[in-house]
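In: sequence-free structure coming up:
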C-alpha cells in the first residue's frame, strides 16, 4: 500500500492545475502570416524547445510554448481552441483521449519514440527486487499498459493474457507475479521512489527526480516493429491537419540539427528520432481507436 506521504502527494496532485491561457488560440492561417502559433508541451525547459523557437523564428513563424505540469491538460486545451498544436504524447495516449472525449485530434508529424524505464533508489538491478515488494506505475491507461509490459519483460509480473496496449492491473496474475503494483498519477511516480522498491517513470519526469536515463534498471525496446503506437507526435485539430504553417513546424522539428541535438540531450540520448509518414500515424491512430472502442 502507498505510504501516508505518497497519499498526501497524490491528493495534492489531484488539485486543479491552473495555467494562464488566453480565451482562444490565434489560429495561424494556412499560409502563415503574423499570428502566433501556440503549442502545448510538457517540459518547456527541455533543450529542444529553445532551439525550436529560434529555428521557427528564422523561418518567419512565431511560436508560443505553453508549458503543462501533467498530461491531462494539453489535449482538452487543444480541443477547446486554447492551443493550435500540442507535442507531448504518443498515439496510444491520443487514441484513448479521442475515444473517451469523443474528439478527433489527429497526428500531423512524428517526433521520436522513447524507451520507458524502470528506476529505483533502493536497488541496483531488477534481480535485487524482493518477493512482495511494491512497484509504482503511471495510472493513465496508455502508459499503465506499457509500464505493465515493461514489468512483465523484466520478470516482475505475469499478465494473464500475455499483455497488450490495454492491459490493466486487473490483468496481473498475482499468484505468478513477484511484486505488487501501485498505479499513481504519472508525475508522482518519481516522488514515490522513497516508498517503493522501484517505479516506472515517464521520460518527462526522470530528470526532475534527480535521475538520469542511464539509471534505468529495465526498459522496453523502441525498435520493436510493434512500437508504432508509442511514437510521439505533434497533434492538431482535424480541420487543421493540412495547415501549411503547422506542417512547416513539423519539418523544422524533424530536420533542424540544433532541435534534434536538443531532443537527444533531453532524453539522455535515448530518443529515437523519427520521420514516420503521417499516413502511417493516422492509420495507427485509427486502429488503436477501433481497438479502444471494442474494449469499451
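Out: Yep, that arrived. Here the structure is a predicted model, which is why all the values come from computation and not from measurement.
In: alpha carbons only for contacts and neighbour counts from here, please
Out: Will do.
In: mind checking the SS state of residue 71?
Out: The three-state label given to residue 71 by DSSP: H, G, I helix; E, B strand; the rest coil is coil.
In: Contacts only, for the nearest residue to residue 266 once chain neighbours are set aside.
Out: Spatial nearest neighbour of residue 266, excluding adjacent residues (Cα to Cα, 6 or more residues apart in numbering): residue 46 at 5.7 Å. Residues in contact with residue 46 (Cα atoms under 8 Å, 6 or more residues apart in numbering) are 262, 263, 266.
In: Run the chain-centre distance for the helix or strand containing residue 39.
Out: Using DSSP states H and E, the element containing residue 39 is strand 37-41. With Cα atoms, centre = their mean, to the nearest Å as the basis, strand 37-41 stands 16 Å off its chain's centre.
In: hang on, residue 37 packs against residue 82?
Out: No: Residue 37 lies out of contact with residue 82 (Cα atoms under 8 Å); the separation is 10.5 Å.
In: overlap in contacts of these two?
Out: Contacts common to residue 37 and residue 82, judged by Cα under 8 Å, 6+ apart, are residue 25.
In: thinking again about what came up before, neighbour-wise, which of the contacts of residue 46 leads?
Out: residue 263 (24 neighbours; other Cα atoms under 10 Å).
In: For it, which non-adjacent residue is spatially closest?
Out: residue 48 (5.0 Å).
In: hang on, the earlier thing: out of the contacts of residue 46, who's nearest residue 179?
Out: Closest approach between these and residue 179, by Cα to Cα: residue 266, at 30.8 Å.
In: hold the first one in mind and look at this next one:
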C-alpha cells in the first residue's frame, strides 16, 4: 500500500511525530467505523505511550499506536486517511507542514511544552555571561526559538520585537550583550563541553549526559513566544468535531500518563491546557508569519 512505500523511502529526520475508526465504547461519541482508532507518533517506545494505552483501554477505547521513523510521514499518513490522529509535533512544525504541503491538518487537544534551555558548564546563573559567544542550533525549527530564548533572557535584542522565528539578520548586535553562533544541533553539547554557553535541545541532552535541571535559563512556557511550541494531538479538518478523538486525546492529561511524560522528559515537560479554538488561532498566526 502507499503508506508502506512512504515508510520504505523515509529517512530519519534531525528535527523535532486503517481508515477512519471508532472507539468501542458508546461513550466515545460519533465516529466513522468500527475498527480501532489509529494514532501516529515518532516515539512509541516512550513510557508515556504505554501509560496512555493502558488508560485509554480503561476508558473503553480500542486504539492502535503506529510508530514512524521520521517527522513528515505521520502527517502524510494522517492527510491520506491512513491514521486517525497523531501526537508528535508542536504547532510551528504543523504550520510549516501545512503551508509547505497544502494540507489542512488541525490541532484538537494540547499536550505539553518542552522548554528550550541555555546551559553553561560549571555555572548556575547568567552572571558573567555578557560578552560570551553562545552556540545555538542552526536548523530551521530550533534556531528562531533559540534566539527568542536569549531575547527572553535579556541577552539579545531584536531589531523588531515579537518575531516568532527571528533569524541572525534580525539581531541588533550593537544592542545585544552576547554573540550568537549557529552550529549543527548535534554539536551544541560539544560547545558546552568546551566551556561555551549553548542552547541545547532536550534530545541531545540525554545523549550527552547533561542534566536538564542544570540549565541557567529556559523559555517561559506561558509566554506568547512559546505558544508555537505547544505540542498537540492533530487531525484532519473534517474530523475536528469528532468527539471520540477529542475524548481520547484528553486521556493524555490523566495522572498516570502525565507521570510517565514527566519521567520521559526528566521533569522538564510542562502540561498545557488550551481549547481547540485557541490552538487554531495560534496555528493560523504562525502560518501567516512562517
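Out: Sure thing, it's come through. Values in this document were obtained by computation on a predicted structure and should not be read as measured data.
In: thinking again about what came up before, please list which of the contacts of residue 46 of the first structure are preserved in the second structure.
Out: Retained in the second structure by both residues aligned by TM-score structural alignment, their matches' Cα atoms under 8 Å are the following of these: residue 266.
In: and the contacts of residue 46 of the first structure, which of them are in helices?
Out: In this view, the contacts of residue 46 of the first structure that belong to helices under DSSP state H are 262, 263, 266.
In: Pick the one among these closest to residue 105 of the first structure.
Out: Among these, and counting by Cα to Cα, the member closest to residue 105 of the first structure is residue 263, at 23.8 Å.
In: From residue 57 of the first structure, how far out is the closest one?
Out: 18 Å (Cα to Cα, to the nearest Å).
In: Name the helix or strand for the aligned partner of residue 286 of the first structure in the second structure, please.
Out: Using TM-score structural alignment, the partner of residue 286 of the first structure in the second structure is residue 284. Assigned by DSSP H and E, residue 284 of the second structure falls within helix 276-289.
In: Mean distance between that helix and the first structure after superposition?
Out: Here the mean offset of helix 276-289 of the second structure against the first structure after fitting is 1.9 Å, by mean Cα distance after the TM-score superposition for the first structure.
In: now for that helix, which elements pack on it?
Out: Applying 3 or more Cα pairs under 8 Å, 6 or more residues apart in numbering; DSSP states H and E, we find helix 276-289 of the second structure packed against helix 91-101, strand 105-110.
In: Residue 134 of the second structure: which of the ones you listed is closest?
Out: Checking these against residue 134 of the second structure by Cα to Cα gives helix 91-101 as the closest, at 23.8 Å.
In: show me what contacts the spatially most central residue of the second structure?
Out: By Cα atoms, centre = their mean, the second structure has its centre lying nearest to residue 90, at 3.5 Å. Counting by Cα under 8 Å, 6+ apart, residue 90 of the second structure touches 228, 229, 230, 231, 232.
In: Next: residue 216 of the first structure.
Out: By Cα under 8 Å, 6+ apart, the contact set of residue 216 of the first structure is 117, 118, 119, 120.
In: By neighbours, which of these wins?
Out: Compared across the contacts of residue 216 of the first structure, residue 119 has the highest neighbour count, 30 neighbours, by other Cα under 10 Å.
In: That residue reaches residue 212, doesn't it?
Out: No: Residue 119 of the first structure is not in contact with residue 212 according to Cα under 8 Å; the separation is 9.5 Å.
In: Could you tell me which residues touch both of the two?
Out: Joint contacts of residue 119 of the first structure and residue 212 (Cα under 8 Å, 6+ apart) do not exist.
In: quick one: contacts for the residue lying closest to residue 124 of the second structure once chain neighbours are set aside?
Out: Leaving aside its sequence neighbours, residue 124 of the second structure sits nearest to residue 216 (Cα to Cα, 6+ apart; 5.4 Å). Contact partners of residue 216 of the second structure, counting by Cα under 8 Å, 6+ apart, are 117, 118, 119, 120, 123, 124, 125, 126.
In: what number of residues lie near the fifth one?
Out: It refers to residue 123 of the second structure. 15.
In: secondary structure class for it?
Out: Residue 123 of the second structure ends up coil, using three-state DSSP.
In: Residue 264 of the second structure versus the residue nearest to it when sequence neighbours are not counted, what's the distance?
Out: Distance criterion Cα to Cα, 6+ apart; nearest residue to residue 123 of the second structure, sequence neighbours excluded, is residue 216 at 7.3 Å. Distance from residue 216 of the second structure to residue 264 of the second structure, counting by Cα to Cα: 21 Å.
In: Check residue 69 of the second structure too.
Out: Distance of residue 69 of the second structure to residue 264 of the second structure, computed by Cα to Cα: 19 Å.
In: Quick check: the gap between the residue of the second structure most remote from its centre and residue 150 of the second structure.
Out: For the second structure, the C-alpha farthest from the mean C-alpha position belongs to residue 174; by Cα atoms, centre = their mean, that distance is 32.5 Å. Look at residue 174 of the second structure and residue 150 of the second structure: by Cα to Cα, they are 15 Å apart.
In: what do you get for residue 3 of the second structure?
Out: Residue 3 of the second structure sits 41 Å away from residue 150 of the second structure, going by Cα to Cα.
In: Just give the nearest non-adjacent residue to residue 57 of the second structure, would you?
Out: Closest residue in space to residue 57 of the second structure, ignoring its immediate chain neighbours: residue 63 at 7.9 Å, by Cα to Cα, 6+ apart.
In: how about the one you found, what's its match in the first structure?
Out: By TM-score structural alignment, residue 63 of the second structure lines up with residue 62.
In: Tell me who's in contact with that match.
Out: The contact partners of residue 62 of the first structure, taken as Cα under 8 Å, 6+ apart, are 34, 35, 36, 37, 53, 56.
In: Tell me the secondary structure at the first one.
Out: Secondary structure of residue 34 of the first structure, reduced to three states by three-state DSSP: coil.
In: I'm done for today, thanks for sticking with me.
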